[in-house]
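**Student:** my questions are about this predicted structure, shown below with the sequence.
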Amino acid sequence: MRQTVTERRQFSSAMRGKNLRYTGEIGNEEKQQTRVAFLLLEHFSLPAFTQALDIIVTANLLRPGLFSSRTVGLSGEEVVSDLGLVIRPDESLSASITQNTDLLIVCGGYRTELKACSELIETLKAAAERGVTLAGLWNGAWFLGAAGLLEGYRCAIHPEHRPALAEIAKLSHVTSEAYVLDRNRLTASSPNGAFNMVLEWIKGLHDKALVEGIEDILAFEESRYRRVKPTRHLSVSAPLREVVKLMEANLEEPLELEQLAVYSGRSRRQVERLFKEQLGTTPQRYYLELRITEARRLLQHTELSQLEVLVACGFVSPSHFSKCYSSFFGYRPSREKRLIK
């Protein structure tokens, strides 16, 4: 008997990032590894540092080897964070750091002393001359300003240190925003700002799917029982958002397109046009991908049986569910890895 081979289907752009980790996709093109160095100053903000690092680690989880990261200290000594955690940097500050780094992040903190040694100033200047992108966390922007590297740039710094930076960087636009990206200068004034700063930086380097995949993992990884929330980062018009919310609320018993149109106060043709123009797909395709994505999450993060999952996600039979699941992920739902303890 000839075996039927299920043709692999690609998720549409709206749902691609949420499933990037599970489809075996590695990106449209090979990119050179981006090298990131974190310069840890005494009493640096550990939350800001870990938020920034988390983005990079998660990106590598989705696409292994995309980034490399290392820590740097002013000397070979251990560095104490603001929370008292001691970290021994991978290397000490030297001129060579400018030759193998694409992004150098100066990690400061609330109690980090605003005092820059000549070696740090010269290293930052040399990095700028070589075209290294420079960043500062918490009051890290002050050190960039002290090196004269923020002239003509907008930058963010913790409000406590804003006057000090404004005093030494008079040609800079100093703000207390959560984060600011201005060309090759990245600055953040808080841990949340550090998170979004690095995420925004990656947006400029890689495709939308990678960014959405990172957001999806970090937004939902802590939950054992999940309900998909595709509108969290979905940039669509209010009318289309209303239709998507109807889909989210009706996974177990999917609505017909005519019902979606009526309940949202639109015509069928209007709904189809909204999906095509804003998401590049059809309502039916998006609805199916939404249900398949939720099915994957339930299989991974709950103890529900395969039968319970397929019913919860509106599939009419085990064979239909298995065929759809295999077409997107390349394996049957019975082979899905359970991630719960």
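**Tutor:** Done, it's in. Numbering: from 1, shown residues only.
**Student:** can we go C-alpha only for contacts and neighbour counts from here?
**Tutor:** Fine.
**Student:** what's the neighbour count on Arg273?
**Tutor:** Neighbourhood size, Arg273 [other Cα atoms under 10 Å]: 17.
**Student:** hmm, I typed the wrong one, I wanted Asp102.
**Tutor:** Neighbours around Asp102, by other Cα under 10 Å: 20.
**Student:** where along the protein do the helices fall?
**Tutor:** Counting by DSSP state H, the chain has helices at residues 13-16, 46-62, 118-129, 140-146, 162-168, 191-203, 208-220, 238-249, 257-264, 268-279, 283-301, 306-312, 318-329.
**Student:** could you tell me the angle between the last one and helix 283-301?
**Tutor:** Right, helix 318-329. With axes from the mean of the first three to the mean of the last three Cα atoms, to 10 degrees as the basis, helix 318-329 and helix 283-301 are set at 90 degrees to each other.
**Student:** helix 318-329 - contacts with which helices or strands?
**Tutor:** helix 306-312 (3 or more Cα pairs under 8 Å, 6 or more residues apart in numbering; DSSP states H and E).
**Student:** which parts of the helix it packs on are buried?
**Tutor:** Going by neighbour count (16 or more other Cα atoms under 10 Å), the buried part of helix 306-312 is Gln306, Val309, Leu310, Val311, Ala312.
**Student:** try this one next to it:
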Amino acid sequence: MNDTVTLTPASSKLDKPKRFVFVLLPNFTLLSFAAALDSLRIANRVAGRQVYDWILIGSGGDTVNCSAGTEFKLDDDLIELSRDDTVLICGGVQIQDATTKKLIGWMRREARRGLTLGSLCTASYALAKAGLLDGKRATIHWENQDSFIEDFPEIELTKSVFVIDGKRLTTAGGTSSIDLMLNLIATDLGEEMANAVADQQIYNSIRTDQDIQRLSTPTRIGVRHPKLSQVIQEMESNIEEPISPAILAKGVDMSTRQLERLFRRYLDRSPKRYYMELRLQRARNLLMQTDMSVINVALACGFASPSHFSKCYRSHYSTTPYRERGSYAGKP
């Protein structure tokens, strides 16, 4: 199969190969990394020449395991790079542990030298911890957004699949790496090249930085009822200070009893129960992804007292918040 294309004038921007430096952190997410790397490989193939190069580096310069357990051989340690390099930090689970003092110091040095630094999946946390997202717009995987907001309230966090703000690139994880790379390829080589790469990936819906990462509320809950979706969105936006069912019902021109019947019919639970589950899910994310005390987690999720929080948590998850955090520590 001949998949080369005739390059447009925009493709002349790269007169020599552009190098990407992938920094693989322990327990990095394989999908996010592979999606980004293979986009570059395919671009070379489609162009019929070496337009992109890449290396894999990491602390120690030896080997590193992804979250699926596969071991990767690194090309080098955290070395000084060329100013033309684009750095992509690849994160995954336990990103707090992977964000070491050595990594932070290295990222700050490279940023001071003017390099473009980006993050794949949860590595936005590492950039933020190093102070490299201060005053910037950013994104991170939706599961980590609650903890990110608690840790870095000064950063403008979005729900976009990726964000490019100056020399800082952040992605939401998963296939959003493809969207970021196609955007960069389009900038370097033109839209025709980016579209050709997407075709090779069987990727027929290229997303922009205006697209959000999660499915719409109706799609997620499997129900297309506008008033139900509106109420759930209000619940999700008001976790720390829960809204009463009466006020929620009034907001969609319904009585409390009508709202109750609506939830029973479509979700087989009461509005109060559904709201509680949302709050407990948020609490579980904070327990696992932040160093917030259990008391502060309880307050952030709308519980007036730690004892009430612990009772509700145990009823839903069959364990206490303290045991949950202890059992999660050290897991890949």
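**Tutor:** In hand now; what should we look at? Worth saying up front: this structure is predicted, and the values here are computed from it rather than measured.
**Student:** related to what we said a few turns ago, let me have the helices of structure 1 in a markdown table, extended by distance to Ser69 of structure 1.
**Tutor:** Compiled in a markdown table, the helices of structure 1 are given as follows (distance: least, Cα to Cα, whole Å):
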| stretch | distance to Ser69 of structure 1 |
| --- | --- |
| helix 13-16 | 26 |
| helix 46-62 | 8 |
| helix 118-129 | 17 |
| helix 140-146 | 18 |
| helix 162-168 | 28 |
| helix 191-203 | 13 |
| helix 208-220 | 17 |
| helix 238-249 | 38 |
| helix 257-264 | 47 |
| helix 268-279 | 34 |
| helix 283-301 | 30 |
| helix 306-312 | 39 |
| helix 318-329 | 30 |
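**Student:** quick one, which of the ones you listed gets closest to Gly84 of structure 1.
**Tutor:** In terms of Cα to Cα, the element of the helices of structure 1 nearest to Gly84 of structure 1 is helix 46-62, at 9.0 Å.
**Student:** so the closest one corresponds to what in structure 2?
**Tutor:** Aligning helix 46-62 of structure 1 against structure 2 (TM-score structural alignment) gives residues 30-46.
**Student:** Asp90 of structure 1 reaches Ser69, doesn't it?
**Tutor:** No. When contacts are counted by Cα atoms under 8 Å, Asp90 of structure 1 is not listed as touching Ser69 (9.8 Å).
**Student:** so which of the helices of structure 1 is the most packed in?
**Tutor:** Of the helices of structure 1, the one with the most neighbours on average (mean count of other Cα atoms under 10 Å) is helix 140-146, at a mean of 26.
**Student:** from Gln306 of structure 1, how far out is the residue most central in space within structure 1?
**Tutor:** The centroid of structure 1 falls nearest to Ile214 when counting by Cα atoms, centre = their mean (3.5 Å). In this structure, Ile214 of structure 1 and Gln306 of structure 1 are 27 Å apart, going by Cα to Cα, to the nearest Å.
**Student:** cool, and Pro64 of structure 1?
**Tutor:** 30 Å.
**Student:** can you check Ile105 of structure 1 too?
**Tutor:** Ile105 of structure 1 is 46 Å from Gln306 of structure 1, by Cα to Cα.
**Student:** in structure 1, what residue corresponds to Ala298 of structure 2?
**Tutor:** Matched to structure 1 by TM-score structural alignment, Ala298 of structure 2 sits unpaired.
**Student:** how far away is Ala298 of structure 2 from Glu236 of structure 2?
**Tutor:** The gap separating Ala298 of structure 2 from Glu236 of structure 2 is 16 Å, by Cα to Cα.
**Student:** more neighbours: these two, which one.
**Tutor:** Between Ala298 of structure 2 and Glu236, counting by other Cα under 10 Å, Ala298 is the more crowded of the two (27 against 14).
**Student:** I'd say the more buried one and Ala283 touch.
**Tutor:** Yes. Proximity of Ala298 of structure 2 to Ala283 meets the contact threshold set by Cα under 8 Å, at 7.0 Å.
**Student:** of the buried residues of helix 306-312 of structure 1, which pair is most distant in space?
**Tutor:** The widest separation within the buried residues of helix 306-312 of structure 1 (Cα to Cα) is 9.8 Å, between Gln306 and Ala312.
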